[in-house]
Structures are given as structure tokens and as C-alpha cells.
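J.: fold the following for me, if possible:
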Amino acid sequence: MERVPAHGIEVFLAIVREGSMRAAADVLGVGAPTVTLQLKALEELLGIGLLFRTTRGIQLTDAGRVLFDAAAPAHRDLTYAIKKTREMAKSTTGTLRLSLSREAYIAALAPALGEYLAKNPGIKLNISWDEEPVDLVRHGIHGGIRMGDVLTPDMIAVRVTPPIKSAFFASPSYLQTHGIPKRPRDLLNHQCIRQRLPTSVTPREWWVLEDGQDKRLDPPARLIFDSAEGVIQAARDGHGVGWSTRLTLEEHFSRGDLEPLLEPYVKDLPPFYIYYPEQNKRVECLKLLVEFLRSKLRKTPGN
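T.: Down below sits the predicted model:
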């Protein structure tokens, strides 16, 4: 594929429009010798003269007229497209596409959503509800929110929440029948309800803090779901003990349909991060959301 000598054509068009080499140099913000050299280089590349000087100024050759008639509208359209693209990057209006899990929504976005929308009335959020990371670039998504900052090298991650508390839980009816676990090892003798990612066949690991150390638990699972909602519902129905982020459970604890367990042993999980591809860092709508969530985090005690 033949490459277009864009700089040379831009110089050529400026000379024709302005009527002289010096006027074109002033418009382009370069020296007159640079304009002369770039025009000469373009003519040598094309193998034909494009302009000649007369007592009345600059005149087009026949080849120059062909090039100008074709290139001028194309350059105008390209300039307009670049202008509109830059305006989109700086625009505070438009649709911002995000990918996040239910936990990410509850922890990072929901507490700030009302204020964010009120401050940015021109921005619409198009949210993809995904329980595991998706290819943002492939799906045309501006950014995502996920727990932890372990991402591919081409992603930027910005922390937007404190560490997240976890919780073990079960229904009062289950505990009345099977007893209350006192230590993490007691879970090995209970019916456990665990969660796996939609694309995984194995459940997520359970973690506790015991004797000052992080310890992994792998109790046998009677039920396995591919969503936290399934684990919570099964626990409410009295089928066993579950483990999840506490923020998804507070309403159930308040109502009494679930009870927290093993509270001295619960472990904090990593914070949530908003992440996005390097090429999206100049998208103004995304920049506004990132800075807004960061400002909310800075106001959180201990951050």
C-alpha cells in the first residue's frame, strides 16, 4: 500500500491557498526554507512539478491542479474529522461504557452515582454487568471496575475504594440445626455453599485471618454457584454456610435472615480499582469519573 506524503501535501495546499511560500510558512508556523524544501521533496517523490512562479505569483501546473482538486476536499474532510475527534476526547457529554460486577457496583459506584450524575448531566452510563473481566478494547468499553489491580500490562488501574471486608454467613434455621462454627476449621464439618467464576470449574478460594496469618480454606462444597447472588439465596434458604463480601450482605444481616459468622477471623479483601486501556486515558468523560471516584476515596477515613 502506497503511503500518502501528508506533510508535503499540507504544505502544497497551504501555498496554493495563501498565494506564496512565505504566507504558507506563516500559516503553518514554520520557516520559509522548510516550506520550500517540503514542496521540493513532494515534487521529487511524485516525479513532476506542481507549481511555478510568475510575475503574478504562484501558479499551478496541470499536475498541480489535478492534485489540488483531489487533495483539497480530502484534506478539509480529514481536518474536520480530526477536529471532531478531539472534541469528543474533551467532551463532557456522551455515553461512557463500563464493565463491572455487582459487588463492584455496590462498593465503588453506587455510593457516588447520584452525586456524579448530578454533577455531569451530559454524561450517560452504559453498564455491562460482568462477573469476570472482559476484553475492554474488543467490546468497545471505556473502562471497568474490578477487585485488585492484577491486570494486563496495557491497562491503567486506579484505586477507588478501601480494602473490602468479607463475611461468613448462614441462616438462623441452618445454625439452629447444625450449630454455629467457632473456628475456621469447624467449616470442614458444615455444608458449605461456594462460588465459582462463570468460566471456571473450580470454586473461589476462601480466606481467613487466623493467628495473625492469612490462611486458605478449601472446604467441601455441597452447592456451587457462578454468582454471589446464588450463594446468598441458597444460604437464606437454609442450605449451608457461605462466604462473600460483607457489603453485599448488610441488608440481610439487618433483616435477620442471615447471621454473620467467625467475625474474629474475617479477612479484608483487596480494594476495587477502576481500570482502562492506555488509549482511553484522554477520554474526558472517563477522566471525570476516575477523578470523581478518587476524590470520594480521599474523603474516606484512613485514606
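J.: switch to C-alpha atoms for all contacts and neighbour counts from now on
T.: OK.
J.: residue boundaries of the strands in the stretch 151-300 of the chain?
T.: Shown for the stretch 151-300 of the chain, the strands assigned by DSSP state E, counting those that start in this stretch span residues 155-159, 164-170, 192-195, 206-210, 213-217, 221-225, 242-245, 259-261, 268-269, 272-277.
J.: list the buried residues in the longest one.
T.: Buried residues in strand 164-170, counting neighbours by 16 or more other Cα atoms under 10 Å, are found at Ile164, Ser166, Ala167, Phe168, Phe169, Ala170.
J.: between the residues you listed, which is closest to Ala89?
T.: Ile164 (33.0 Å; Cα to Cα).
J.: and that closest one, how close does it get to Ala107?
T.: Going from Ile164 to Ala107 by Cα to Cα, to the nearest Å gives 8 Å.
J.: can you give me the neighbour number for Ala104?
T.: 24 (other Cα atoms under 10 Å).
J.: that should have said Ala81, apologies.
T.: 12.
J.: can you give me how far the helix or strand it falls within is from the chain middle?
T.: Here Ala81 sits within helix 62-90, counting by DSSP states H and E. Computed by Cα atoms, centre = their mean, to the nearest Å, the chain-centroid distance of helix 62-90 equals 32 Å.
J.: alongside the first, I'd like the structure of this one:
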Amino acid sequence: MSRTDFNDLMWFLTVAEEGNFTRAAAKLGVVQSTLSHRIKRLETRMGMRLLARTTRSVATTEAGERLRRTLAPRMSEIEAEIAALTELRDTPSGSVRLTLSHHALTQLIWPKLRAVMRDYPDIKLELSVDNGFRDIVEEGFDAGIRLGESVEHDMIALPVGPDWRLVAVASPDYVARHGAPVVPQDLLDHRCINRRLMTAGGLYAWEFERDGKDVRVRVDGPLTLDDDATMIDAARAGIGIAYVPEDLVEADVESGALTVLLDDWSPRFSGYHIYYPSRHRNLPAFRTVVNALRQRAR
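T.: Next comes the predicted model:
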């Protein structure tokens, strides 16, 4: 097979994985008409249809799916080996794409990776902030950063930060006006700041635990948000009780601007983990990022 035919195979694989000519063309950096022409040329040479086209999407035929299953793992192996050749360079190089929450980015990951970006100029890092869950394989990410209990079981997962917890906080003025809850169920009689879940779109049920007893409370109140900083500001202003990561309110609690409520009911969660498919573990740039996160975590 000629070199051009191998290029056509790679383009076919991109279309098959994206399921859309427009997205595939954008990913390859070519115009859609050129991509369509190359796929038709490949089908003509092979004497069979590989893709079934509709007005909105593209699906592989039986022959196309068999070719895709044959090509995908081999192309991944080739890409991994080529990337591994950068071991021969003086410094690691390559691109690393991570998906993570805003809290993980600001409080843990970026402070640790700032030095990596300074010390390894040939590494390109993309940090995509999303408080929902992403399919890292399907969406082309190298890894994700999520709490340990949320990590997919078929991934390699390594801790990169300590365990942490959410705490209920309110301003001293709010406590003076409304009193302090003694048990989680008392929150039903309070003005609480709700958290909107980005993934499912529902409201987060506040989770508490003490002496092995788990309690979930669906609170109500005048404000619903999906941003920790605004929740904390609202609590500081006396609008209601917020349930937020403890590390974000340490300074406010120390200064007296906020008071921690139900302290002995706030459980610890498994800390942030980096999770990824096994094929990424030996890529130099990726390994440099993971090592930086792991060493500082230890």
C-alpha cells in the first residue's frame, strides 16, 4: 500500500471515531470537501463502502467497523511509540490535556503545575475546567482530575491531594438572627444556599455523617448557584448557610467572617485523583505532569 493510502486510513479512522465529517475535518485541519474526497477514494480502492452517510452523522458499515477495530489500537501504539521517542531529547515535550473541576484547578493542580510549565518549555498543557463528568477517552483527554470516589473503575487512578471535606458556614449575623442548626435535619428550617449539579442538572443533597450514620438533607433557600466563590460571598453577606470546601473558607473562619456549623457532622471525602487509560503512562510529557502532582502530594 502506498504512503498516500496510509494517510487515507488515518483520515478514515478520524471520521469513524468522530462520527461526523465536519468535526473530523476540523480535527485534521483540512476542508470537509477534501476529506470527503479522500474517503471516497479509499472506498473505491478497497471496493467496498466503509461509511454510511446521513445528513447529520456518519456511521461505519460492517466492513468499516471491522477496519476501525483493526486500525484503532495499532494507530494508538504507533502514536505512543513516536511520543516515547522524545525520551531521547534533553527535555520532555508533547501535549497533555486534562479535564478537572474549578476547585481542583485553583486549589491543587495549577499551583503544582506552575513550575512544570516554567521548567519544561516544550510541554504544552491544556486544562479544561468542567464541574461535570467527562468521558476522557471519547473526548480526547489524556487524563481527568476528580475525587477518588468518582473515578471510573477501568482507569488507572493515583491520588494527587489529601482528603478534604465540605463544611456548612454562615455569618455571625445570620446565626444571631436565625440560630445555629444542631443536627443536619435542622437545616430544613434554615435559609440555605443550594448547589446546582452541572452533570445531572439537579440540586445537590447535602451529605453528612457521624458515628457511622449517613444523613442527606435536601435544603431550601433563596439562592441557587454552581460557583463556590459566590456561595461563600453570599454566606459572608448573611444571605444563608453555604456548604462549601473547607479549604476555601479557612481564612474567613479564622478572621471570624464565617462560622462553621455542624462541624462534627461533616465527613471527609477521598481526595483528588488523576485517572487515565494505561496507554498514556509512558508518554514523557504526561509522566512529567503526573510525577509533579504525585511527588508534591506525598
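J.: shared neighbours, Ile164 and Ala107 of structure 1?
T.: Both Ile164 of structure 1 and Ala107 are in contact with Leu247, Phe272, where contact means Cα atoms under 8 Å, 6 or more residues apart in numbering.
J.: list the contacts of Met155 of structure 1.
T.: If you count contacts by Cα under 8 Å, 6+ apart, Met155 of structure 1 has them with Tyr275, Tyr276, Pro277, Glu278.
J.: list just the nearest of the residues you listed to Pro133 of structure 1.
T.: Tyr275 (10.5 Å).
J.: would you say Arg53 of structure 1 is within a strand?
T.: Yes - counting by DSSP: H, G, I helix; E, B strand; the rest coil, Arg53 of structure 1 is part of a strand.
J.: in this structure it contacts Val16, no?
T.: No - the pair Arg53 of structure 1 / Val16 is not scored as a contact, 11.4 Å apart, by Cα atoms under 8 Å.
J.: shared neighbours, the two?
T.: Common neighbours of Arg53 of structure 1 and Val16 (Cα under 8 Å, 6+ apart) are Gln59.
J.: the two: which is more packed in?
T.: Val16 (19 against 10).
J.: which strands or helices does the helix or strand where that one lies pack on?
T.: Assignment of secondary structure by DSSP H and E places Val16 of structure 1 within helix 6-18. Other helices and strands packing on helix 6-18 of structure 1, by 3 or more Cα pairs under 8 Å, 6 or more residues apart in numbering; DSSP states H and E, are helix 21-28, helix 32-46, strand 57-60, helix 62-90.
J.: what residues of that helix count as buried?
T.: Gly8, Ile9, Glu10, Val11, Phe12, Leu13, Ala14, Ile15, Val16.
J.: relative to Val27 of structure 1, how far out is the second one?
T.: The spacing between Ile9 of structure 1 and Val27 of structure 1, counted by Cα to Cα, is 14 Å.
J.: did I read that right, Val137 of structure 2 in a strand?
T.: No - the assignment for Val137 of structure 2 by three-state DSSP gives coil, which leaves it out of any strand.
J.: of all the residues in stretch 107-127 of structure 2, which ones are buried?
T.: Leu108, Ile109, Lys112, Leu113, Val116, Ile123, Leu125, Leu127.
J.: pipe these into TSV and attach distance to Val249 of structure 2 and secondary structure per row.
T.: What follows is the buried residues of stretch 107-127 of structure 2, written out as TSV (distance: Cα to Cα, whole Å; DSSP: H, G, I helix; E, B strand; the rest coil):
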residue	distance to Val249 of structure 2	secondary structure
Leu108	15	helix
Ile109	18	helix
Lys112	21	helix
Leu113	23	helix
Val116	28	helix
Ile123	34	strand
Leu125	29	strand
Leu127	24	strand
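J.: just flag the most distant two among these.
T.: Farthest pair in those, by Cα to Cα: Leu108 and Ile123, 19.5 Å.
J.: how many other residues sit next to Val27 of structure 1?
T.: Applying other Cα under 10 Å, I find that Val27 of structure 1 has 12 neighbouring residues.
J.: quick one, what contacts Arg164 of structure 1?
T.: Rather than Arg, residue 164 of structure 1 is Ile. Ile164 of structure 1 touches Thr245, Arg246, Leu247, Asp268, Leu269, Pro270, Pro271, Phe272, counting by Cα under 8 Å, 6+ apart.
J.: just to confirm, what residue in structure 2 is aligned with it?
T.: Aligned by TM-score structural alignment, Ile164 of structure 1 pairs with Trp164 of structure 2.
J.: can you tell me how far that match is from Gly94 of structure 2?
T.: For Trp164 of structure 2, the distance to Gly94 of structure 2 - Cα to Cα - is 32 Å.
J.: want to try TSV for the contacts of Ile164 of structure 1, with distance to Leu39 of structure 1 as columns?
T.: Formatted as TSV, the contacts of Ile164 of structure 1 follow (distance: Cα to Cα, whole Å):
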residue	distance to Leu39 of structure 1
Thr245	66
Arg246	68
Leu247	66
Asp268	65
Leu269	63
Pro270	59
Pro271	57
Phe272	55
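J.: scan those and report the most crowded one.
T.: Phe272 (24 neighbours).
J.: which ones are touching it?
T.: Phe272 of structure 1 makes contact with 104, 107-108, 145-149, 159-164, according to Cα under 8 Å, 6+ apart.
J.: turn these into TSV, columns for distance to Lys40 of structure 1.
T.: Below are the contacts of Phe272 of structure 1 laid out as TSV (distance: Cα to Cα, whole Å):
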residue	distance to Lys40 of structure 1
Ala104	59
Ala107	62
Ala108	58
Ile145	53
Arg146	55
Met147	58
Gly148	56
Asp149	53
Arg159	53
Val160	55
Thr161	59
Pro162	61
Pro163	63
Ile164	65
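J.: need the contact list for the most centrally placed residue in structure 1.
T.: Closest residue to the average C-alpha location of structure 1: Gly143 at 1.3 Å, with Cα atoms, centre = their mean. Counting by Cα under 8 Å, 6+ apart, Gly143 of structure 1 touches Arg97, Leu98, Ser99, Leu136, Ile274, Tyr275, Tyr276, Pro277, Leu286.
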